[in-house]
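Chemist: got a predicted structure plus its sequence, pasted below:
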Amino acid sequence: MAENGAAPEAQAETPQVKMNVINQFIRDLSFENILAQKGVQGEVTPDVNVQVNLDAKKRSAENQFEVAIKLAITSVNKENTAEKLFLMEIDYVGIFSIAGVPEDQLHPFLLIECPRLLFPFLRRIVSDVTRDGGFPPLNLETIDFMALYRNELMRRQAEEGKKLDA
């Protein structure tokens, strides 16, 4: 606490961030066991590729936002990468009530903090679906949503730079 009494005023000016998960659900899910359909024989060594897309939008209700994590997971045989083992696509959505986040920080908050809260539930669903689909459970590694956000910002800035040069 400052001697001049500035610290309590600074704390009073800082808005309190309030976030609640109102709901979360699977909007779309597709799993295709290509290995079983083709009847591939022998041992296969899977190579898994996970593509992540994030989306966030304001809902009509005050302070409500919808955040979606979309995964496209492809598993191929390492020895023959043209031989697909399974395909999985999932669109997992969370509805959030968010208040007290400054406008200039809302976009990163929606695309970093909200997916961070949803991810453990999404990881369990992917594990269960791959197991129930006839494969060992796929336990997704933790996704660094902050790095994803930064990479997307850099990609967009580079894209804007190319448009300005043209």
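Modeler: Here it is on my side, so go on. Everything quoted here is computed from the prediction, not taken from an experiment.
Chemist: contacts and neighbour counts: CA atoms only from here.
Modeler: Fine.
Chemist: count of neighbours near L87?
Modeler: 18 (other Cα atoms under 10 Å).
Chemist: quick one: contacts for it?
Modeler: Applying Cα atoms under 8 Å, 6 or more residues apart in numbering, one finds that L87 lies in contact with S30, F31, E32, N33, I34, A72, I73, T74, S75.
Chemist: from M154, how far out is the last one?
Modeler: The gap separating S75 from M154 is 29 Å, by Cα to Cα, to the nearest Å.
Chemist: downstream neighbour of the helix or strand that contains D55 in the secondary structure list?
Modeler: Here D55 is covered by strand 46-58, with elements defined by DSSP states H and E. Where DSSP H and E defines the elements, the next helix or strand beyond strand 46-58 is strand 64-77.
Chemist: presented hereafter is structure B, for comparison with structure A:
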Amino acid sequence: MADETPAGNGAAAAPAQIRMQVLAQYVRDMSFENVVVQKGLSAGEVQPDIQVAVSLDARKRPAPNQFEVITKYKVTSKNKVNGDVLFLLEVEYGSTFHIEGVAEEQLHPFLLIECPRLMFPFVRRIISDVTRDGGFPPLNVDTVDFMALYRQELARRAQAQAASAAPNEQVN
């Protein structure tokens, strides 16, 4: 079958190919508190309620095309029966990326969606290992929808910006 696109037809060149390389991955900060042991809580009926909060940060590094992405996880386990905290885990996990071929207007979502998506399995493993080593069953965090998280943050910023602009509009 012949190529249906004639050579030299003036068609636009193919978009630049995206190149992403992970230069480093690391635990930037981590804290685990086993409150059950610290406070000597009773070993009565325990029904854990686990809450996971995720936040993201990305910044340009001094070297060309290099970026640092930090994912922060705060995992809190409380007993549904009496509200006592069982454990608290905070992890800041970072990665340094070399990224080329991403359009400037797409760089921010790329850094806060694609990069954390790539980092997630490593953080999940750390959380699982730390909770197990801390005396609890290993916690396998559900997959995080980084696109939804990004959209929520954009909506929150737009709402905050609209709220801060509203008082200024009423000034006569």
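Modeler: Arrived safely. Keep in mind the model is a prediction, meaning the values are calculated, not measured.
Chemist: so what corresponds to L56 of structure 2 in structure 1?
Modeler: Taking TM-score structural alignment, the alignment pairs L56 of structure 2 with L54 from structure 1.
Chemist: need the nearest residue in space to that match, chain neighbours excluded.
Modeler: By the measure of Cα to Cα, 6 or more residues apart in numbering, the closest residue to L54 of structure 1 outside its immediate chain neighbours is I69, 4.9 Å from it.
Chemist: count the residues that sit near the one you found.
Modeler: Counted with other Cα under 10 Å, the burial measure for I69 of structure 1 works out to 21 neighbours.
Chemist: show me what it aligns to in structure 2.
Modeler: Checking with TM-score structural alignment, I69 of structure 1 has T71 as its match.
Chemist: residues in contact with its match?
Modeler: Neighbour list for T71 of structure 2: V54, S55, L56, D57, E92, Y93, G94, P116 [criterion: Cα under 8 Å, 6+ apart].
Chemist: which residue in structure 1 lines up with Q47 of structure 2?
Modeler: In structure 1, the residue matched to Q47 of structure 2 (TM-score structural alignment) is T45.
Chemist: follow-up on the earlier one: for the strand holding D55 of structure 1, give me the average deviation versus structure 2.
Modeler: Average distance, strand 46-58 of structure 1 versus aligned residues of structure 2 after superposition (mean Cα distance after the TM-score superposition for structure 1): 0.5 Å.
Chemist: buried residues, that strand. List them.
Modeler: Burial within strand 46-58 of structure 1, assessed by neighbour count using 16 or more other Cα atoms under 10 Å, is assigned to P46, V48, L54, A56.
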